[in-house]
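Student: Quick check, what structure comes out for this input:
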Amino acid sequence: MGAALTRYRVIAWIVGVVLIMLVVIGMPLKYGFDNPVVVETIGPSHGFLYMVYLAAAFDLSRRADWPLKRMLAVMLAGTVPFVSFWAERRVSHWVHEARPERAPQTVAG
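Tutor: From the prediction side, this is the model:
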């Protein structure tokens, strides 16, 4: 399950960054300055990357045996700016909580 989590984490960050670029840069340029080049370039990329994100989230949810509601909530996290970053942290916590022997060890000082 570690590889599935890593794949999910990487694509969650990529989708989050691309979505923020689309919303923060592309949309104001398109609607405020009538320059759709960023939306025309990044929009289709985000669509493709979101499909990869859905596949990674589905794969991880099946391996972790999550309920349907949790799986759908994680999948929808890639549609709202900044939420994919929060979801990535929550998902990592859920996976490490379910498998405590695989959680990162902290050094007590």
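Student: For the rest of this, base every contact and every neighbour count on C-alpha atoms.
Tutor: Will do.
Student: End to end on stretch 12-31, go ahead and measure it.
Tutor: Using C-alpha to C-alpha, to the nearest Å, the end-to-end distance of stretch 12-31 comes out at 27 Å.
Student: residues of it that come out buried?
Tutor: 12-19, 21-23, 26-29 (16 or more other C-alpha atoms under 10 Å).
Student: could you list every residue that touches V18?
Tutor: V18 makes contact with I42, H46, according to C-alpha atoms under 8 Å, 6 or more residues apart in numbering.
Student: Please, which helix or strand holds it?
Tutor: V18 is located in helix 2-20, with elements delineated by DSSP states H and E.
Student: One more, please, to line up against the first structure:
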Amino acid sequence: MLKTTIGKLRFMGYFEGISLLVLLFIAMPLKYWFNIPQAVSIVGAIHGALFITYCIVIAYVTIKTRWNLIWPLLSVAVAFIPFGNFILDKKLHKLEKTYG
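Tutor: Prediction:
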């Protein structure tokens, strides 16, 4: 997966998507149901760092593959939707064969 340009985006998308799910479905319930606000502080910081890295990788892939504007915008948009990166990954897998 890490051998191609789009493969690097797919790899980073997995981590960013997982961090969003951990934040929403583990850290947030710990904060509001069990009164452990540190969970959101820690996971939120990790998620923020991964999101910034994901955006940098999107910029790298866009420049390297000369994508039109729709793919980078779609890649950023799905980062805000739970399970969005995993849905986009299926489309990126097909593109990976085209662009490399």
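Student: Can you name the secondary structure element that comes next after the helix holding V18 of structure 1?
Tutor: Counting by DSSP H and E, what follows helix 2-20 of structure 1 is helix 27-33.
Student: Quick one: list the elements packing against that following helix.
Tutor: Applying 3 or more C-alpha pairs under 8 Å, 6 or more residues apart in numbering; DSSP states H and E, one finds that helix 27-33 of structure 1 makes contact with helix 37-64.
Student: name the helices or strands packed onto the helix it packs on?
Tutor: Against helix 37-64 of structure 1 (3+ C-alpha pairs under 8 Å, 6+ apart) you get helix 2-20, helix 27-33, helix 68-76.
Student: Superposed on structure 2, what's the mean shift for the shortest one?
Tutor: Taking mean C-alpha distance after the TM-score superposition for structure 1, the mean distance separating helix 27-33 of structure 1 from the aligned residues in structure 2 is 1.6 Å.
Student: ok, residues contacting that helix?
Tutor: N35, P36, V37, V38, V39.
Student: Can you say which of the residues you listed are buried?
Tutor: V38, V39.
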